[in-house]
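Colleague: Just the structure for this:
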Amino acid sequence: MGLKEDKQETCGTICLKYLLFTFNFLFWLAGGAVMAVGTWTIVEKSDYISLLSSKIYAVSAYILIMAGVIVMVTGVLGCCATFKEQRRLLRVYFVLLLCVFLLEILAGVLAYIYYQQLNEELKENLRETMVQKYHQPEQDHVTKAVDKLQQEFKCCGSNNSSDWADSVWIRSGDAQRRAVPDSCCKSPVIQLCGERDHPSNIYKVEGGCISKLGNFILNHLQIIGAVGVGIACVQIFGMFFTCCLYRSLKAEPY
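Modeller: Model prediction:
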């Protein structure tokens, strides 16, 4: 009878080991995906981040990068702990899983909070940033971001092209009689194309760049939130398998 129970326990332990190993492999791949999303946000969209007064969008991305790195390290540690059947390693692995779980939930919550306040922030700050800082000393990053925004999203001005009439740069002699920046033009390669602000020459978009940038960031925040919360939910299974395997192993002698 005792031999039969030991055999059943051994089979259960083996099943748990392979379940946990499969989970760790998938978890390691997921860590790479999480890190990739965070890195893409920071590297490829850093220009747009400079147009936002709040840092929540950037912080959410950095949290995802940190969580992705920890996930990949945790996945390797989990495989080692599983096959070596060491309770101490399993304890460390469980704590790391819990930390990553909390980080990803935090990233998801931050993304959701910022999702709620994004439109108000853009309405309050984007116009002022564009008219006050465009082509001003030590504001090259803003100038580059605005030009990229207007060209990529085919828009002109925060709400519409008439916003540029209040621009510090347009009112100065440096604008060389431009009514809008050349980045508003449908053919920006033409020198001083911003002199003519007719719809045939420049982008006239309802809602201006606020609506375009707002929709872009909202969509990206949904990705950040979904990735963070989705993987965090999957981790619950990993923590459950870890607890089961931990309990099935005999206590280590001290």
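
Colleague: C-alpha only now, for contacts and for neighbours.
Modeller: Noted.

Colleague: quick one: secondary structure of Ser54?
Modeller: State at Ser54, reduced to three classes by DSSP: H, G, I helix; E, B strand; the rest coil: coil.

Colleague: Gln8: what secondary structure?
Modeller: Here Gln8 takes the helix state, with states given by three-state DSSP.

Colleague: What segments of the stretch 151-254 of the chain are helices?
Modeller: Secondary structure of the stretch 151-254 of the chain (DSSP state H, counting those that start in this stretch): helices at 168-171, 208-248.

Colleague: so how far is the longest one from its chain's centroid?
Modeller: It stands for helix 208-248. Remark: helix 208-248 is offset 10 Å from the chain centroid, using C-alpha atoms, centre = their mean, to the nearest Å.

Colleague: got the contact list for Val142?
Modeller: Neighbour list for Val142: Asp47, Ser50, Leu51, Thr129, Met130, Lys133, Tyr134, His135 [criterion: C-alpha atoms under 8 Å, 6 or more residues apart in numbering].

Colleague: Count the residues that sit near Glu152.
Modeller: Per other C-alpha atoms under 10 Å, the neighbour tally for Glu152 reads 11.

Colleague: Check Ala165 too.
Modeller: For Ala165, using other C-alpha under 10 Å, the count is 15.

Colleague: Which residue is the nearest non-sequential neighbour of it?
Modeller: Using C-alpha to C-alpha, 6 or more residues apart in numbering and skipping the chain neighbours, the partner closest in space to Ala165 is Ala179 (6.9 Å).

Colleague: one more to put side by side:
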Amino acid sequence: MGVEGCTKCIKYLLFVFNFIFWLAGGIILGVALWLRHDSQTTNILYLQLGDKQAPNTFYVGIYILIAVGAVMMFVGFLGCYGAIQESQCLLGTFFTCLVILFACEVAAGIWGFVNKDQIAKDVKQFYDQAFQQALMADSDSSNGKAVVRTFHETLDCCGPDAVVGTLTPLWRDDLCSKDFLKGLLEADASCHKKIDELFSAKLYLIGIAAIVVAVIMIFEMILSMVLCCGIRNSSVY
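Modeller: Sure, this is the predicted structure:
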């Protein structure tokens, strides 16, 4: 015997929320794959300075997002099917998956908040080491110059700060392609600032997506519990 009345409305409401949840999982998966293959981040984070690889902390977060998006799509499908079939077993499994996913999202959010400044800091330290190596190198045998030029061309910057970025083109035009006048006009285009802007913008996007998903998950947990109670009561009668 199927559910009736308000419980039936909750059933279809849960289906709609699960469909939105499934779509959100697909969007998060797509955004994560885009961030993973974004030309700016890949150009920088694939660099290698001697035997030292560029910091990959950012990619750890991206891989977590990819996994979360894929799991969300599976859980959303499970919730849709469980709601339509009015299956307490499927809805119970769906609720358990939601709780686990919500806990993982909270843990990932805490990890991201703790490491958000560290990501940019590590990349800036890597750039500073490459910049110093490029300035001190007597020949092109070191790849420091290639690393620095990649940063400069990708982020359209020059030097770790405004002063160095303005003066460097005067005597090292092999590192900065900007002329001196343009360096004066764009004195705020330091690489440290550009690195901060690059990662803060992407982390801001990830944070918004996480908040939206968390709100949807809370609603779904409430609806799934109410629907399970309604199905149990209707089966008794």
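
Colleague: Output the longest helix belonging to structure 1.
Modeller: Taking DSSP state H as the criterion, structure 1 has its longest helix at helix 87-133.

Colleague: Give me the helices and strands touching that one, please.
Modeller: Applying 3 or more C-alpha pairs under 8 Å, 6 or more residues apart in numbering; DSSP states H and E, one finds that helix 87-133 of structure 1 contacts helix 56-84, helix 140-152, helix 168-171, helix 208-248.

Colleague: same thing but 6 Å
Modeller: Taking 3 or more C-alpha pairs under 6 Å, 6 or more residues apart in numbering; DSSP states H and E as contact, the helices and strands that helix 87-133 of structure 1 lies on are helix 56-84, helix 208-248.

Colleague: Would you check the distance separating it from the middle of the chain?
Modeller: 8 Å.

Colleague: what is the orientation angle of it with helix 56-84?
Modeller: Calculated by axes from the mean of the first three to the mean of the last three C-alpha atoms, to 10 degrees, helix 87-133 of structure 1 forms an angle of 160 degrees with helix 56-84.

Colleague: between helix 87-133 of structure 1 and helix 208-248, how big is the angle?
Modeller: Using the same axes, to 10 degrees: helix 87-133 of structure 1 against helix 208-248 is 170 degrees.

Colleague: ok, and the closest non-adjacent residue to whatever residue of structure 2 lines up with Val227 of structure 1?
Modeller: Aligned counterpart of Val227 of structure 1 in structure 2: Ala209 (TM-score structural alignment). Leaving out its chain neighbours, the residue that sits closest to Ala209 of structure 2 by C-alpha to C-alpha, 6+ apart is Ile28, at 7.3 Å.

Colleague: give me the element that neighbour is part of.
Modeller: Following DSSP states H and E, one finds Ile28 of structure 2 within helix 6-37.

Colleague: and Gln125 of structure 2, what is it in contact with?
Modeller: Not one residue lies near Gln125 of structure 2 by C-alpha atoms under 6 Å, 6 or more residues apart in numbering.

Colleague: how near is it to Gln40 of structure 2?
Modeller: 18 Å (C-alpha to C-alpha, to the nearest Å).

Colleague: Same check on Lys145 of structure 2?
Modeller: 18 Å.

Colleague: what does Met225 of structure 2 give?
Modeller: Applying C-alpha to C-alpha to Met225 of structure 2 and Gln40 of structure 2 gives a distance of 44 Å.

Colleague: likewise Cys176 of structure 2?
Modeller: 18 Å.

Colleague: So for those two, which residue has more residues nearby?
Modeller: Set Cys176 of structure 2 next to Gln40 and count neighbours by other C-alpha under 10 Å: Cys176 wins out with 24 against 15.

Colleague: check contacts around the most centrally placed residue in structure 1.
Modeller: The centre of structure 1 sits closest to Ala61, judged by C-alpha atoms, centre = their mean, with a distance of 3.6 Å. Neighbour list for Ala61 of structure 1: Gly38 [criterion: C-alpha under 6 Å, 6+ apart].

Colleague: For it, give its distance to Ser162 of structure 1.
Modeller: The value you get for Ala61 of structure 1 to Ser162 of structure 1, if C-alpha to C-alpha is used, is 34 Å.

Colleague: before we move on, back to that, show me what the residue nearest to Ala165 of structure 1 aligns to in structure 2.
Modeller: Using TM-score structural alignment, Ala179 of structure 1 lines up with Arg172 in structure 2.

Colleague: Cys186 of structure 1 and Pro199 touch, don't they?
Modeller: Just to correct that, residue 186 of structure 1 is Lys rather than Cys. No: under the criterion of C-alpha atoms under 6 Å, Lys186 of structure 1 is not in contact with Pro199, lying 9.4 Å apart.

Colleague: These two: which is more packed in?
Modeller: More crowded of Lys186 of structure 1 and Pro199, by other C-alpha under 10 Å: Lys186, with 18 against 12.

Colleague: The more buried one: what's it in contact with?
Modeller: Going by C-alpha under 6 Å, 6+ apart, Lys186 of structure 1 touches Asn201, Ile202.

Colleague: ok, now which ones touch the nearest residue to Gly225 of structure 1 once chain neighbours are set aside?
Modeller: Leaving aside its chain neighbours, Gly225 of structure 1 sits nearest to Gly108 (4.0 Å; criterion: C-alpha to C-alpha, 6+ apart). By C-alpha under 6 Å, 6+ apart, Gly108 of structure 1 lies in contact with Gly225, Gly228, Val229.
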